[in-house]
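Undergrad: Just a sequence and a predicted model for now, questions to come.
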Amino acid sequence: MDTVDPVDPADTSVPALSAHVDTFARDHLPPPEQWPELRFDLPGVRYPVRLNCAAELLADTDPGRPVFRTPSGDPWTYGQLRARVDRIAHVLTGELGVVPGNRVLLRGPTTPWLAACWLAVLKAGAVAVTVLAQQRSHELSTMCSIARVTHALCDIRSVDDLVKAEIPGLRVTTYGGDASDDLLLRITGAPDEPFDAVDTAADDVALIAFTSGTTGRPKGCMHFHRDVLAIADTFSEHVLRPQEDDVFAGSPPLGFTFGLGGLVVFPLRAGACSLLLEQAGPKQLLPAIAEHRVSVLFTAPTAYRAMLAELDDHDTGSLRRCVSAGENLPTATWRDWHGRTGLRIINGIGATELLHIFISAADGQIRPGTTGLPVPGWHARVVDAEGTPVPDGEPGLLAVRGPVGCRYLADPRQREYVRGGWNITGDTYVRDPDGYFSYVARADDMIISAGYNIAGPEVEEALLRHPDVVETAVVGRSDEARGQVVVAYAVLKEGARRDAEALRAFLKSELAPYKCPREIVFLDALPRTATGKLQRFRLREEAGADALSPPASEGDVSAGGGPK
């Protein structure tokens, strides 16, 4: 069987290999010289030249095994999922006019039907563009314009903003409603026979994932059919190590690649089951874990910390794997969770540009306070601004390469992310002599005050060691005398007194004096995106608005409900 060359990137200059009739995605890949070096030195990621990842994910598993559960309703089996995916694919190609390579927008809460639509789009050879149900009309319009989306499958409950966007030429088909043209009614009349998966190339674009960036024009990250399997055959297989009887659950939506991998790709690749929750905050996760005997959990550090206060009221004994990503995992949160549950959180760093997690560690390899080691099949190093590796123990930019790489959709920022064949993630890291990588800060989160380099996350971890602090974020504010000063935003547990002087006294016992915040701002909640990521830019804007009015003293305090 022919395989993709394990040394050279797949050659995108040979369109005959592509099954796409609509060649927009392939035509707008970055030129090969702007790609990172792709590595296929792990045998498990050497895939056939012809590959349809949806067909692979749906293959072989016993049709009677459960695949998707919901809080209400009967579980879906693998056999039912295959039949429903095939019927949707028949409707896509037979009634809706979708041809291989068309971009199909997917929008709705996290449900089995959304997952089935995603699989059907890929099986039909089209390109899935899954977006968040919370995104509004102007955001949808921008993404559809960038990706030249032609069709949309949308949960009826999420269609209003899509209609309001008035996207030219977009054909919208809803599901879950009572209209005569509803997708779920259409599929009842679709052919019963299996749908023959389109014979896509391994390097045909399968999906476009838009970055959940908080500022600027969104970037469309194009990923191939082989990339979808590669994240399962690296992180999931070698670090997570799922079992057939596992039940996956988590908070990230399917429009977030952390959720797509953790709730769809990984369980399907392992023949396991996934509990799909439309509402998946900390208050919903704990009872769901108990009721459905969830064994593998994907969520963010903030959720783990929030759940600690409610653990005594819920049975979490079914859990055996807890994965954290999306933001830095504070050591205090890791230790508290381990102390209360006996479970060692699998920390990880991933990126939309690289689809999922590429540095992590599990079980006995975990070192609290570090992110971990490069996932098998991935390579990482720490470099300076010119791309030269820095000595162990010195901070620098994290550079990564592996079987998946950044390929922006027609975006000049490709040159910023890929340098010298490496993906430069925008994170500041330190590598220790044993090869473990430790997070320092986002590269733009380093605060330089009076000549001192201060990592915001280090100050945040110190604040979180105070028993009254629930959440915190630290940013720099421009200051004429020092260049920048440290500003801390803190959310306290209910009933706690907002005493900045007490917090500062605590921090002086935890940090060098120059690292202590010059200002502490109390908030009711930190600003976050729909996927739960902290919006530091809003805090910087808030801090910047006061830059011309420095505090009267180093203990000055502002209080409020959040950035406006």
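TA: Great, that's in hand. Because the structure is a prediction, the values reported are computed rather than measured.
Undergrad: Only C-alpha atoms from now on, for both contacts and neighbour counts.
TA: OK.
Undergrad: so who does Ser141 touch?
TA: By Cα atoms under 8 Å, 6 or more residues apart in numbering, the contact list for Ser141 reads 165-167.
Undergrad: Now list the buried members of these.
TA: Among these, those buried by neighbour count (16 or more other Cα atoms under 10 Å) are 165, 167.
Undergrad: which one of the contacts of Ser141 is nearest Cys117?
TA: Ile167 (20.7 Å; Cα to Cα).
Undergrad: any idea how far Ile146 is from that closest one?
TA: Taken as Cα to Cα, to the nearest Å, the spacing of Ile167 relative to Ile146 amounts to 12 Å.
Undergrad: swap in Pro550?
TA: To Ile146, Pro550 is 42 Å away according to Cα to Cα.
Undergrad: Number of residues surrounding Pro389?
TA: Here the count is done by other Cα atoms under 10 Å, and Pro389 has 16 residues near it.
Undergrad: Ignoring the adjacent residues along the chain, who's closest to it?
TA: Excluding its sequence neighbours, the residue lying closest to Pro389 (Cα to Cα, 6 or more residues apart in numbering) is Val383, at 4.1 Å.
Undergrad: State the three-state secondary structure for Ala399.
TA: Under the three-state scheme (DSSP: H, G, I helix; E, B strand; the rest coil), the conformation of Ala399 reads as strand.
Undergrad: And the helices in the stretch 1-150 of the chain?
TA: 24-27, 53-58, 78-94, 112-123, 137-147 (DSSP state H, counting those that start in this stretch).
Undergrad: Please point out which parts of the third one sit buried.
TA: By 16+ other Cα under 10 Å, the buried positions in helix 78-94 come out as 78-93.
Undergrad: Also stretch 272-281?
TA: Applying 16+ other Cα under 10 Å to stretch 272-281 flags 272-277, 280-281 as buried.
Undergrad: Report the two of these separated the most.
TA: Top of the distance list for the buried residues of stretch 272-281 (Cα to Cα): Ala272 and Gly281, 22.8 Å.
Undergrad: Check it against this one:
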Amino acid sequence: MESTGNPGPAPSGHVDTFARDHLPPREQWPVLVHDRPELHYPARLNCGAELLDRAVERFGAGRPAFHTAFGETWTYGGLQGHVDRIAHALSGELGVRPGERVLLRGPTTPWLAACWLAVMKAGGVAVTVLAQQRSQELATLCGLAEVRHALCDIRSVDDLIKAGVAGLSITTYGGTGPDDLAARAARQPARYDAVDTAADDVCLIAFTSGTTGRPKGCMHFHRDVLAIADTFARHVLRPVPDDVFAGSPPLGFTFGLGGLVVFPLRFGASSVLLEQAGPKQLLPAIGRHRISVLFTAPTAYRTMLDRLDEHDVSSLRRCVSAGENLPAATWQAWHRHTGHRIINGIGATELLHIFISAADDAIRPGTTGRPVPGWHARVVDEAGDPLPDGEPGLLAVRGPVGCRYLADDRQTQYVRHGWNITGDTYVRDTDGYFRYVARADDMIISAGYNVAGPEVEEALLRHPDVAETAVVGRPDELRGQVVVAYVVAREGAVRDAERLREFVQGELVPYKCPREIVFLDALPRTATGKLQRFRLRTGPSAGPGPVE
């Protein structure tokens, strides 16, 4: 049976109705497609209970769920106990009502994952942010989502306190004392019955920055969390219970949430949650923990190639790449050295995870792949009309998950004619394979991270020595692109690149900070005063050269 369109909402399980009240009008949603039996979810659904409680029933409480770099292992039963006690603390002592937003912040640990699952079971709405985000960024996100509760690793709490969010109640974990989350949870009953949420109740708001730099909150339902597992993971990744997952993306990115929590739990597997997960940490972890499913960006695969001979990677079974375009040369080199075919994919925060990919013999290096079962894609022109195979155009996608921005007028830019327009330029060949061409906007993609130039510009302009600035991406062999800032200093100011870089590092998460700062006497503009970014991308000759 095929189900398409946007059926009316089921009665909400939320007491706080903020999330549902701030969904875009239904006529602005993309068409949702549930054309596979596994995507026909019941009207009442709690994804936390489905991922954890059903897994315990199906696979047993004694199976490993999470491992740490320090040798600690949480079983499914142990995880369930922690999650249920945290959920009790949330809905009891902490006073979180179903539908209220709960900010989650900390390094990638079993405790952070347990907090996310507890928020799901308690009927809350998780707003998971990066441990590295700065106070101003945190204040903005809390304001947009009207966050009043936060669970935060004690090591990451300082910037959250500095954010000065009015009315925000912060509960830390990883510390000591009666108010620590672990102490609160220990006082609670061992079992918690999940809140009776609707399948289309919002369960998470994932923030992404567009080209304007103003964060966009992507609102996803309980059924959406299961849909990404029942499409990409089920049909392309095809995990088994003995798989051990690991990867570089943090849980604040939906790429990491899916690859490290949702997918392994859905299929009874386990994951290694690494607080530091760069190439230097991933390679030894593969051999130490016998990791079989790896999630990271092309940059990391390129970096790890030079060190493969020093490490045992024989346990690998699946290697997944997303976050930026995977060059054919990187794919070939990895295959040549390891014998493994990297599973390339494209996903989006707006669509929660990967929707075009290919695995095994279906892989064609240099292409992203074909639509994942359950998803549909085509290449269109600006008017939304399909283009012939071989002709580049905008990538349009639809499936069981769709873009629904939190009270944002950019909804009608991303969703057009019932399709999600991702902002990528693609070509489809006659065999139905999609090949990436470029970003259709000015987003900088560096080592798999999306960086909005205007957001970096705003941070630089807060420094008193900066009169004007423009931030662009410059091609880089290792990272795909690097962030370059062009700065016009105020009259009389010293052109000190290091001082500016230190300032921005205090304002933004590290990956957004410019790797290079170039001082110019003036920014290139048209006769009408419009900034000519294309001239900056090619490297202007005016002004002093790069300053490192």
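TA: The structure has been received and is ready for your questions. Model, not experiment: these values are computed from the prediction.
Undergrad: So after superposing, what's the score?
TA: Scored against TM-score structural alignment, normalised by the length of structure 2, the superposed chains reach a TM-score of 0.83; 487 aligned residues with a Cα RMSD of 3.1 Å.
Undergrad: quick one on the thing from earlier: would you turn the contacts of Ser141 of structure 1 into CSV with secondary structure?
TA: What follows is these, written out as CSV (three-state DSSP):
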residue, secondary structure
Ala165, coil
Glu166, coil
Ile167, coil
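Undergrad: Quick check: of the contacts of Ser141 of structure 1, which lies closest to Ala206 of structure 1?
TA: Nearest to Ala206 of structure 1 among the contacts of Ser141 of structure 1, counting by Cα to Cα, is Ile167 at 22.2 Å.
Undergrad: how far away is the closest residue to Tyr511 of structure 2 other than its chain neighbours from Glu93 of structure 2?
TA: Leaving aside its sequence neighbours, Tyr511 of structure 2 sits nearest to Tyr449 (Cα to Cα, 6+ apart; 7.3 Å). Tyr449 of structure 2 sits 37 Å away from Glu93 of structure 2, going by Cα to Cα.
Undergrad: Of the two, which one has the most company?
TA: For Tyr449 of structure 2 and Glu93, the more surrounded residue by other Cα under 10 Å is Tyr449, and the numbers stand at 18 against 11.
Undergrad: picking up where we left off before, which residue in structure 2 aligns with the residue nearest to Pro389 of structure 1?
TA: Using TM-score structural alignment as the criterion, Val383 of structure 1 maps onto Val380 of structure 2.
Undergrad: Next, count neighbours for that match.
TA: The burial metric for Val380 of structure 2, expressed as a neighbour count using other Cα under 10 Å, is 21.
Undergrad: which residues touch it?
TA: Contact partners of Val380 of structure 2, counting by Cα under 8 Å, 6+ apart, are 386-387, 393-396.
Undergrad: got a list of what the aligned residue in structure 2 for Asp22 of structure 1 touches?
TA: Under the alignment by TM-score structural alignment, Asp22 of structure 1 pairs with Asp16 in structure 2. The contact partners of Asp16 of structure 2, taken as Cα under 8 Å, 6+ apart, are 97-100.
Undergrad: switch the cut-off to 10 Å
TA: Asp16 of structure 2 makes contact with 96-101, 124, according to Cα atoms under 10 Å, 6 or more residues apart in numbering.
Undergrad: what do you get for Asp180 of structure 2?
TA: By Cα under 10 Å, 6+ apart, the neighbours of Asp180 of structure 2 are 151, 153-154, 171-174.
Undergrad: Among those residues, name the buried ones.
TA: The neighbour-count criterion (16+ other Cα under 10 Å) marks 151, 153-154, 171-173 among these as buried.
Undergrad: Closest one of the residues you listed to Val262 of structure 2?
TA: When these are compared against Val262 of structure 2 (criterion: Cα to Cα), the nearest one is Leu151, at 19.8 Å.
Undergrad: if we can go back for a sec, tell me the one of the contacts of Asp180 of structure 2 nearest Asp200 of structure 2?
TA: Leu151 (24.4 Å).
Undergrad: quick check, the closest one in a strand?
TA: Yes. Read with three-state DSSP, Leu151 of structure 2 is one of the residues of a strand.
Undergrad: just checking, His338 of structure 1 touches Arg344?
TA: Yes. Proximity of His338 of structure 1 to Arg344 meets the contact threshold set by Cα atoms under 10 Å, at 5.5 Å.
Undergrad: More neighbours: which of those two?
TA: Counting neighbours by other Cα under 10 Å for His338 of structure 1 and for Arg344 shows that Arg344 has the greater number, 21 against 13.
Undergrad: The more buried one and Phe298 of structure 1, how far apart?
TA: From Arg344 of structure 1 over to Phe298 of structure 1 the distance is 13 Å, taken as Cα to Cα.
Undergrad: again with Ala230 of structure 1
TA: Taking Cα to Cα as the measure, Ala230 of structure 1 falls 19 Å from Phe298 of structure 1.
Undergrad: Mind putting the contacts of Val380 of structure 2 into CSV with distance to Val31 of structure 2?
TA: Below are the contacts of Val380 of structure 2 laid out as CSV (distance: Cα to Cα, whole Å):
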residue, distance to Val31 of structure 2
Pro386, 16
Leu387, 20
Gly393, 20
Leu394, 17
Leu395, 15
Ala396, 12
